[in-house]
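Asker: for reference, the sequence and a predicted model appear below.
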Amino acid sequence: MPEPLPAQAVVGRRIAFTHHRDLNKASRDQHGVITGIDTEQRAALRIRLDGARSNLNVTPDYEGLHYLDEVVPVPELPMGRFQPSTGQPGMDYVYDGVLVVEFEDGDMVAITGDRAKAEAAVATYLREQAGIDDEGDIRHALGDLVDRDVFFAWEPEDADCAWFMHPADADPTDVMNVHYLPA
């Protein structure tokens, strides 16, 4: 049977959290909020770190968990369409202002309507991130870039991916022109 929860363990409590791998480092804690409590589990607390879209399950007495004084309403996860930026999970490569995303299946997208900028960003990504050094292979790949209108939408918290890219539909909200490179 799980141990009783400390009085500070309440939904909405702000917390500071250090991952186990960082406990002996002089790194700064990440902050977040307790989003749920399951008293039937040893890892009874569900916490969501600021800027994250998924919860971590932790024990109330975990040494890297520090309860802060503030209790706030649990913020809702953003859902629906959004404009991509480097602040979202899986979107961390930018070349000359163009965000390039590689999907799990190897497909890629350069988030720009400007073909020349898309080609430069994808070519640089292929060299620097994919390790392709044959310029002929890079030129061949760039020939496969397809101009598409799409939108990006957040998925529910427990989905396999935080977000998906969808073909544009009748709703013009957040539709953007991108250059897509199939695997």
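Answerer: Great, that's in hand.

Asker: CA atoms for contacts and neighbours, from now on please.
Answerer: OK.

Asker: show me the contact partners of the biggest helix by length in the chain.
Answerer: When the chain is parsed with DSSP state H, its longest helix is helix 115-128. Outside helix 115-128, the residues that touch it by CA atoms under 8 Å, 6 or more residues apart in numbering are 93-96, 98-100, 110-112, 132-133, 138-139, 142, 145, 179.

Asker: just the buried ones from those?
Answerer: 93-95, 98-100, 110-112, 138, 142, 145, 179 (16 or more other CA atoms under 10 Å).

Asker: what segments of this structure are helices?
Answerer: Counting by DSSP H, the helices of the chain are 115-128, 135-143.

Asker: quick check: closest non-adjacent residue to residue 33.
Answerer: The shortest distance from residue 33 to any residue other than its chain neighbours is 4.4 Å, reached at residue 14 (CA to CA, 6 or more residues apart in numbering).

Asker: pretty sure that neighbour sits against residue 32.
Answerer: Yes. Using CA atoms under 8 Å, residue 14 is in contact with residue 32, at 5.7 Å.

Asker: more crowded one of these two?
Answerer: Remark: of residue 14 and residue 32, residue 14 carries more neighbours, 27 against 22, as counted by other CA atoms under 10 Å.

Asker: please compare the first structure with the one that follows:
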Amino acid sequence: MPDITLPAGAVAGRRVAFTYHRDLEKAGPGQVGVITAIDTGQPASLRIRLDGSRSNLHVFPDYEGLRYLDEVGPVPELPMGSFKPSAQHPGMDFEYDGVLVIEFEDGDMVAITGDRARAEAAVATYLREQAGVDDEGDIREDLAELKPQYAVFEWEPEDAECAWLMHNATEGDEQAVRVHYLPAA
């Protein structure tokens, strides 16, 4: 592959608009992000973190779906430590009546609320709509296993396997939130 010369606009901290290859034919400005680093190996590539993402894309500086914007500033720090979960965070994409429900890879689930009735309604809806459980008896059995507890959600480093982890906590722990936990059967 031939060497790629870095354009003058390719600097860490530059805001960019990025369009995935599959979307190049569609009208639209693309997703906005920032150049977090420049890899000068052969061939050179830019590391771009799209707004709202916790990982970098590796993009050739002359990629047709990349547009350099005028704004240049410091590379924003990746949030680390504890956080309060919301539907805007990665992996938290099911919400029922204001209650987030998360299913982990091992089948465990958590409803982020201290209110048992709201947790039951959210988990039951998740089981019906997302997990495809049709038997109301099975749903009632699962709901009986919901355990109230406190948890802390913490961001992981950028290249970690998961964007965040949930850890058990106790009442009064900083950033602890009340949840209802459903272990996998």
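Answerer: In hand now; what should we look at? This one's a predicted model, so the numbers in the text were calculated from it and none came from an experiment.

Asker: superposing both, give me the TM-score.
Answerer: Overlay of the two chains. TM-score (TM-score structural alignment, normalised by the length of structure 1): 0.96; 183 aligned residues with a CA RMSD of 1.4 Å.

Asker: all strands of structure 1, in order?
Answerer: For structure 1, the strands defined by DSSP state E cover 13-17, 30-37, 45-49, 56-58, 65-71, 80-82, 93-95, 98-102, 108-111, 146-154, 163-167, 176-181.

Asker: winner for burial among those strands?
Answerer: Comparing those by mean neighbour count (mean count of other CA atoms under 10 Å), strand 108-111 comes out on top with a mean of 24.

Asker: average offset between that one and structure 2?
Answerer: By mean CA distance after the TM-score superposition for structure 1, the fitted strand 108-111 of structure 1 averages 0.3 Å away from its aligned residues in structure 2.

Asker: who does that strand touch, helix- and strand-wise?
Answerer: Here strand 108-111 of structure 1 touches strand 98-102, helix 115-128, strand 176-181, going by 3 or more CA pairs under 8 Å, 6 or more residues apart in numbering; DSSP states H and E.

Asker: before we move on, the earlier item: check the gap between the residue nearest to residue 33 of structure 1 and residue 39 of structure 1 for me.
Answerer: Note on residue 14 of structure 1: its distance to residue 39 of structure 1, by CA to CA, to the nearest Å, is 19 Å.

Asker: now do residue 53 of structure 1
Answerer: 23 Å.

Asker: residue 181 of structure 1 now?
Answerer: 47 Å.

Asker: do residue 57 of structure 1 as well
Answerer: Taking CA to CA, one finds residue 57 of structure 1 at 12 Å from residue 39 of structure 1.

Asker: next: residue 28 of structure 1.
Answerer: Relative to residue 39 of structure 1, and taking CA to CA, residue 28 of structure 1 is found at 29 Å.

Asker: quick one: end-to-end length of stretch 26-34 of structure 2, please.
Answerer: 22 Å.

Asker: what does it contact?
Answerer: 12-20, 48-51, 75.

Asker: mind putting those into CSV with distance to residue 117 of structure 2?
Answerer: As requested, those are arranged in CSV below (distance: CA to CA, whole Å):
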residue, distance to residue 117 of structure 2
12, 49
13, 47
14, 48
15, 45
16, 45
17, 44
18, 43
19, 43
20, 42
48, 43
49, 39
50, 37
51, 35
75, 43
